[in-house]
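*Asks:* below is the sequence, then the predicted model.
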Amino acid sequence: MEKRLEELGVSLPPNQPPLATYVSCVRSGCLVFTSGAGCFVDGKPLYTGRLGRDLTVEQGYEAAQITVLNLLSMIKAEIGNLDKIERIVKVLGLVSSADDFYDQPQVMNGASDLLVNVFGDKGKHARSALGTSVLPMNLPVEIEMVVEIREEER
């Protein structure tokens, strides 16, 4: 999968430690649950603010893509190799939104499109895209994922 990322012209960022008292990932059986992640680049948010007030849908889309790369980095640190992923099961996206912003799904398409481009059919997932009034550190998006890893890889 990392070769596929290279073909797409993107690479995984270094895995960052959690920002508080929690772990980045938890394994239960053949599932890996991630904590929420944001659009950090070199330890700083790429964007801050609310969609529909401070940021455009296109900026939110990019923030969602960067966030997914951070999530994949977290998962890789947990399982050692992204090729062990059997499928992306669920994506939960929180989008910091102005009161009259209703395009949360279009923002979250940044995450979903990247996952399908990298993993093909294994990247097709269930998804929720929710609007919220505020996120930690004024991030525009926070995303969680659930992935299935091959049984023998646990």
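*Replies:* Ah, there it is.

*Asks:* all contacts plus neighbour counts: C-alpha atoms, from now on.
*Replies:* OK.

*Asks:* from start to finish, how long is stretch 76-85 in a straight line?
*Replies:* Separation of the first and last residues of stretch 76-85 by C-alpha to C-alpha, to the nearest Å is 9 Å.

*Asks:* pull the distance from that stretch to the chain's centre.
*Replies:* Using C-alpha atoms, centre = their mean, to the nearest Å, the mean C-alpha position of stretch 76-85 is found 15 Å from that of the whole chain.

*Asks:* quick one: contacts of that stretch?
*Replies:* Outside stretch 76-85, the residues that touch it by C-alpha atoms under 8 Å, 6 or more residues apart in numbering are Met1, Glu2, Asn15, Cys25, Leu72, Ile75, Val147, Glu148, Ile149, Arg150, Glu153.

*Asks:* ok, now stretch 17-25?
*Replies:* Residues contacting stretch 17-25 (C-alpha under 8 Å, 6+ apart): Val32, Phe33, Thr34, Ser35, Met74, Ile75, Glu78.

*Asks:* included below, for side-by-side comparison, is a second structure:
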Amino acid sequence: MSFTDRLSAMGITLPDAPAPAANYVPFVRSGDLLFVSGQISAGPDGMMVGTLGADASLEQGVAAARACAISLLAQVKAACGGDLERLDQVVKLTGFVNSTADFHDQPKVINGASDLLAEALGDAGKHSRSAVSAASLPFGVMVEIEGIFRLK
């Protein structure tokens, strides 16, 4: 089953790749590696804002991380000329969680992205990862995730 078919079975249709919000490019390819700029937590209803440990729940953070993963895949698809099947491996994710100093479940939040990628991509979705706290993120979003991908 193709990656697109798996996503469809999960009820996910990739949106158009989000445009950069400042002076940077959404991705850079170097050889067979694709470096995707940080994708913020936004969905069809807008930005997913809040601070974990204050006014946002763990469940909301997990949903925000899933939204970031969907945006990451949309960027990969755009970088591959619309052919997501050119993705070979998710290599590394770095996840930033807008959270209070006493919130310690950043890995559980970023699991929202990791779980989605593993389910949608199988072994190609398994990756190395960092999950860190941030005192603030752009636009007050809950999560931002950047990724490194290997292409065929």
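*Replies:* Nice, I can see it. Remember, predicted model here, so these are calculated numbers, not experimental data.

*Asks:* and the contacts of stretch 17-25 of structure 1 as JSON lines, adding distance to Asn138 of structure 1, neighbour count and secondary structure?
*Replies:* Written out in JSON lines, the entries for the contacts of stretch 17-25 of structure 1 read as follows (distance: C-alpha to C-alpha, whole Å; neighbours: other C-alpha atoms under 10 Å; DSSP: H, G, I helix; E, B strand; the rest coil):
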{"residue": "Val32", "distance to Asn138 of structure 1": "27", "neighbour count": "21", "secondary structure": "strand"}
{"residue": "Phe33", "distance to Asn138 of structure 1": "24", "neighbour count": "18", "secondary structure": "strand"}
{"residue": "Thr34", "distance to Asn138 of structure 1": "20", "neighbour count": "22", "secondary structure": "strand"}
{"residue": "Ser35", "distance to Asn138 of structure 1": "17", "neighbour count": "17", "secondary structure": "coil"}
{"residue": "Met74", "distance to Asn138 of structure 1": "21", "neighbour count": "25", "secondary structure": "helix"}
{"residue": "Ile75", "distance to Asn138 of structure 1": "24", "neighbour count": "24", "secondary structure": "helix"}
{"residue": "Glu78", "distance to Asn138 of structure 1": "27", "neighbour count": "16", "secondary structure": "helix"}
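
*Asks:* widest-spaced pair of those residues?
*Replies:* With C-alpha to C-alpha as the measure, no two of the contacts of stretch 17-25 of structure 1 lie farther apart than Ser35 and Glu78, at 12.2 Å.
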